[in-house]
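Trainee: got a predicted model here, sequence first, then my questions.
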Amino acid sequence: MAFPELSYTTDPLRETKADALVLALPPLDHDAGALDQWPGLAPALNGVGFSGALGATVRAYAPEATSLPLIVVGTGPAPDTAALREAVGAALRTTTGFDTVAVEAPAVDDDGWRAVAEGAVLGAYRFDGYKSVAAAARASHVVIRGERPPAASALARAQAVGDAAALVKDLVHTPAEWLGPQDVADAAREALAELPVDVVVLDEKQLAADGYGGILGVGQGSDRPPRLVRLDYAPADAERHVAIVGKGITFDTGGLSLKPPAGMVGMKYDMAGAATVLAVVRAAAQLRLPVRVSGWLCLADNMPSGRATRPGDVLRILGGTTVEVLNTDAEGRLVLADGLVAASRTHPDVIIDVATLTGAISVALGSRHTGVMGSEEAVAEYLDAAESADELAWPLPLPAHMEEELDSPIADLVNAKIGDPTGGSLFAGLFLQRFVGRVSDDADAPRIPWVHLDIAGSGSTKSATGATDKGPTAATVRSLLAFVEGDAR
């Protein structure tokens, strides 16, 4: 895992012991005072055509101001926290060859510090990977400069955000040949080894004994058996319990409903939901948040073989609900069903599931918005958290008129609509809703508040943008952390 260590200084940036400096600035005609402490920089920027447009980066030579390499990135004319994060992230992502980089946004007040710090840790992340010749290194240490030092907790939080995003990206980057269900379970134990988090791993024998038919059914075609990993961070002062369930398909061939070759490329990322759950639980424990956070990593390899689930087979989900499997490539909802039932049995205050679930979500929302469904109040709370974290999310309905499409002639439910591509994401949400339990053991009690996050579009990007490289984005990590913290309440 490679993301930078953060520190903070109130010393003038030119006096900082760094290898290079990054300044985040608006267009020069919007805040000329931002350069009062940088003699000669304004004409130098004019000379290289610095526009101040969001993310526009230039190298400037201003010997009167500093002898260090100077990178200037535009924030746009009226930068909000999202613009600051994107600008600083873009600058750190594209600046290589310097071990320590100092960063300042002189036109920004102290409220923008968090966005600057998060942009720095997100942008400087790198996956070392498997190249014979290593790519040019990004900064391993970032010094943020401001007028007043932030609280130690603010620095720790920014570091935890970078740590969480890096964990997700590292796991999703790892080729499936080295990251099967047991490997993810081992990674979870390692990531949480020194934190107050209980980790329980259910193997295939225990899954069978306990009745986890969804996870077993999806994973039975693979030589690498499935796992369920339960995480529990439960501080003594917790006044709220948030349960998060993650889809962890370590590779998705589609099973016997085999994907075409092009559709199979990149399917190592189908465990991004489980990686996100692990990262958020770890961040909560690192920050010692006064909230109980439990995680459920539903892990299986969806492979075709003589043992694999066939279209038309019936699986019995934990708790007894039966599902006729019409499409083995609609497997994520089957493992999540087991996880939702298991999480419901702990009677949390809210359940959130996160999954690279449907291709239909990309058709509906594109590649940057996360699709959000579920209970009205819980969805509203999540959307507020996403807004506070500057992550794009969009609410979608769970139409009652589609409920009848879930009916099976031989089982309680079907897992897919065959030959009908309309409303695929909504169908999946309605399917999952059936497995959200009650707030108590009373059959007439209301369902536990629930949020479904479909990150099939937002979880990966085909081109670098802002602080994010091409590949996994760690979408929803910041929003979920804000939700757990209660920033939005």
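Mentor: Nice, thanks for sending it over.
Trainee: CA atoms for contacts and neighbours, from now on please.
Mentor: OK.
Trainee: residues contacting L383?
Mentor: The contact partners of L383, taken as C-alpha atoms under 8 Å, 6 or more residues apart in numbering, are A393, W394, P395.
Trainee: here comes the other one, which I'd like you to weigh against the first:
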Amino acid sequence: MTDLNLSPKNPARAHADALVLAVAGTDDGARILTAEPMPAKAVAALDTLLPALGVTGKADEVVRVPAGEDLAATVVVLTGVGKVTDRPGLEALRRAAGAATRSLAGTEHAVLALPAENAAQVGAVAEGALMGAYRFDHYKTSDPAPVARLELATPAAKTKEAQAALARAVAVGDGVRATRDLINASPRHLYPETFAEAARAAAAGTDVTVTVLDEQELVAGGYGGILAVGMGSARPPRLVKVDYAPARAAAHYALVGKGITFDSGGLSLKPAKSMETMKDDMAGAATVLHTVLAAAALALPVRVTGWLALAENMPGGGAQRPSDVITMLDGTTVEVLNTDAEGRLVLADALVAAREERPDAIVDIATLTGAQVAALGTRIGAVMGTEDLRGAVVTAAEAVGEEFWPMPLPEELRPSLKSSIADIANMGDRFGGMLVAGLFLQEFVGDTPWAHLDVAGPAYNEKAPYGYTSKGGTGMGLRTLLGLLEAAAAR
């Protein structure tokens, strides 16, 4: 795991394996940007090299060059922040730092000398660097380790504000790393029981308490949705409650995460190609778990209760069937028309459990619908729900550098969920399927303020890494949820 510290030292004198500098694109060509004073001769020499090297300063551009005699480091890593007119924005700094540290695998010590003159910039660079340094090598027999030690050179290094920004960045970096680890884990190793064990292990020694309901307790409690989805698997479901309850909490937020540790589609079997990434269908639960732990690590004065609805959706002999009718925790009966619409069933039970504790707000996060990917692609999530809370999610996302697009819950789509034999069906109109799923979930939150985050696309990156985003699990949504909690604490 990568260690990161702030340093007030002149980065030009740092005896490191690599010195990371930012390059911006301007109307007059690419130029070096730094926060600390650097030898003018060294900067001028690098600026002169940029055109010959084809360096433009665009985002995700990373180029290595020899450090030269005026710098103590072995090499200089030039990382692009995009085109700027003044100073780069926070997300540009996050992305540039992440792109640089991704390229530093196998390096022992690197110094970051990106523009980081205030606490906000320090936090952005630190977050990006830690997220970019992530590598998932649990199953590799040989692979370069992530950069071991990072120093962020900044004139603000000794200020309380910068130290607080670093502490927050570390909490975020740890949370995203741990979330990605769970998403990337093989479903042979991560299933409801082991996921629950992982939650207990992660919370050990913190102010977070973990309660696990096994299959017998789920039966006794009437959790019909979670049980029905898990019936086809030899590995039974779990419901995990993760609770951070500080004294004199300013508010109580419930976070609910979909935790399908593998989704075959059940008897409504997915095509083989569509199953290849279905280990990621528990990304919502992983995100909720580590958001709660990050809130505790930062000692936020907000109570946060996480609900992890865990099941494996398999087509075994005991699996639920299309046309089955199941009874949810609140007594609602659901006609199952498609067993591949299982996420909303486990979420519904967990939403009812969350609602019964009377929190101030409920937010669920799930890799819920292919329609989300069709509508918004693989980098932007969708948010539906109560207008004010939906807006608060969008605001939090913008502040932390994630993207959630507000979506409606059209009343005219609700009749498509009608069933002739039960209170509601688990499937409705195919067109607008993302919104129909949101309407289904809305049935189980009562009058509690609620937001539903669909991250089916951005939770897992199947393409090349970019910025601070690795291939595989991304941890997308954790920063938004944490930002939402921080905003609640500030109020």
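Mentor: Yes, it's here. Everything numeric here is computed off the predicted structure, so don't read it as measured data.
Trainee: what's the TM between chain one and chain two?
Mentor: TM-score for the superposed chains, counting by TM-score structural alignment, normalised by the length of structure 1: 0.94, backed by 475 aligned residues with a C-alpha RMSD of 1.7 Å.
Trainee: on that earlier part again, output the contacts of L383 of structure 1 in TSV; the columns should cover secondary structure.
Mentor: Listed next are the contacts of L383 of structure 1 as TSV, based on DSSP: H, G, I helix; E, B strand; the rest coil:
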residue	secondary structure
A393	strand
W394	strand
P395	strand
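Trainee: most neighbours out of those, which is it?
Mentor: The most crowded member of the contacts of L383 of structure 1, judged by other C-alpha atoms under 10 Å, is A393 (25 neighbours).
Trainee: what's around M407 of structure 2, how many residues?
Mentor: Neighbourhood size, M407 of structure 2 [other C-alpha under 10 Å]: 18.
Trainee: excluding its backbone neighbours, what's nearest the aligned partner of it in structure 1?
Mentor: In structure 1, M407 of structure 2 lines up with L396, judged by TM-score structural alignment. Spatially, and ignoring its direct neighbours in sequence, L396 of structure 1 is nearest to M373 (5.4 Å; C-alpha to C-alpha, 6 or more residues apart in numbering).
Trainee: if I pick that neighbour, what's in contact with it?
Mentor: Contacts of M373 of structure 1 by C-alpha under 8 Å, 6+ apart are V379, P395, L396, P397, L398, G429, V451, H452, L453.
Trainee: helix or strand: which one has the aligned partner of it in structure 2?
Mentor: Matched across to structure 2, M373 of structure 1 falls on M384, judged by TM-score structural alignment. Using DSSP states H and E, M384 of structure 2 sits in strand 381-385.
Trainee: average offset between the helix or strand following that strand and structure 1?
Mentor: Under the assignment DSSP H and E, the closest C-terminal helix or strand after strand 381-385 of structure 2 is helix 387-400. Its matched residues in structure 1 lie on average 0.4 Å from helix 387-400 of structure 2 after superposition (mean C-alpha distance after the TM-score superposition for structure 1).
Trainee: in helix 387-400 of structure 2, what counts as buried?
Mentor: Under the neighbour-count criterion of 16 or more other C-alpha atoms under 10 Å, helix 387-400 of structure 2 has L389, R390, G391, A392, V393, V394, T395, A396, A397, A399, V400 buried.
Trainee: counterpart of G49 of structure 1 over in structure 2?
Mentor: Aligning on TM-score structural alignment places G49 of structure 1 opposite G54 in structure 2.
Trainee: please tell me how far that match sits from E61 of structure 2.
Mentor: Distance from G54 of structure 2 to E61 of structure 2, counting by C-alpha to C-alpha, to the nearest Å: 10 Å.
Trainee: hang on, the earlier thing: touching, the match of M407 of structure 2 and G371? I think so.
Mentor: Yes: L396 of structure 1 is within contact range of G371, at 6.6 Å (criterion: C-alpha atoms under 8 Å).
Trainee: confirm G119 of structure 1 sits in a helix?
Mentor: Yes: per three-state DSSP, G119 of structure 1 lies within a helix segment.
Trainee: for structure 1, which segments count as helices?
Mentor: Assigned by DSSP state H, the helices in structure 1 fall at 41-47, 81-94, 113-123, 152-173, 181-191, 204-210, 213-219, 261-264, 272-286, 332-344, 360-365, 376-389, 424-433, 477-485.
Trainee: those: which one's closest to R316 of structure 1?
Mentor: helix 213-219 (5.0 Å; C-alpha to C-alpha).
Trainee: mean per-residue distance, the closest one to structure 2?
Mentor: So helix 213-219 of structure 1 averages 0.2 Å relative to structure 2 (mean C-alpha distance after the TM-score superposition for structure 1).
Trainee: tell me the residues of structure 2 aligned with that helix.
Mentor: Alignment note (TM-score structural alignment): helix 213-219 of structure 1 is matched to residues 224-230 of structure 2.
Trainee: follow-up on the earlier one: roughly how far apart are the residue nearest to L396 of structure 1 and A464 of structure 1?
Mentor: Using C-alpha to C-alpha, we find M373 of structure 1 at a distance of 28 Å from A464 of structure 1.
Trainee: ok, L383 of structure 1 next?
Mentor: With C-alpha to C-alpha as the criterion, L383 of structure 1 and A464 of structure 1 are 25 Å apart.
Trainee: next one: W38 of structure 1
Mentor: As for W38 of structure 1, its distance to A464 of structure 1 is 31 Å (criterion: C-alpha to C-alpha).
Trainee: those two: which has the busier surroundings?
Mentor: W38 (16 against 13).
Trainee: list the contacts for the more buried one?
Mentor: Residues counted as contacts of W38 of structure 1 (C-alpha under 8 Å, 6+ apart) are E64, A65.
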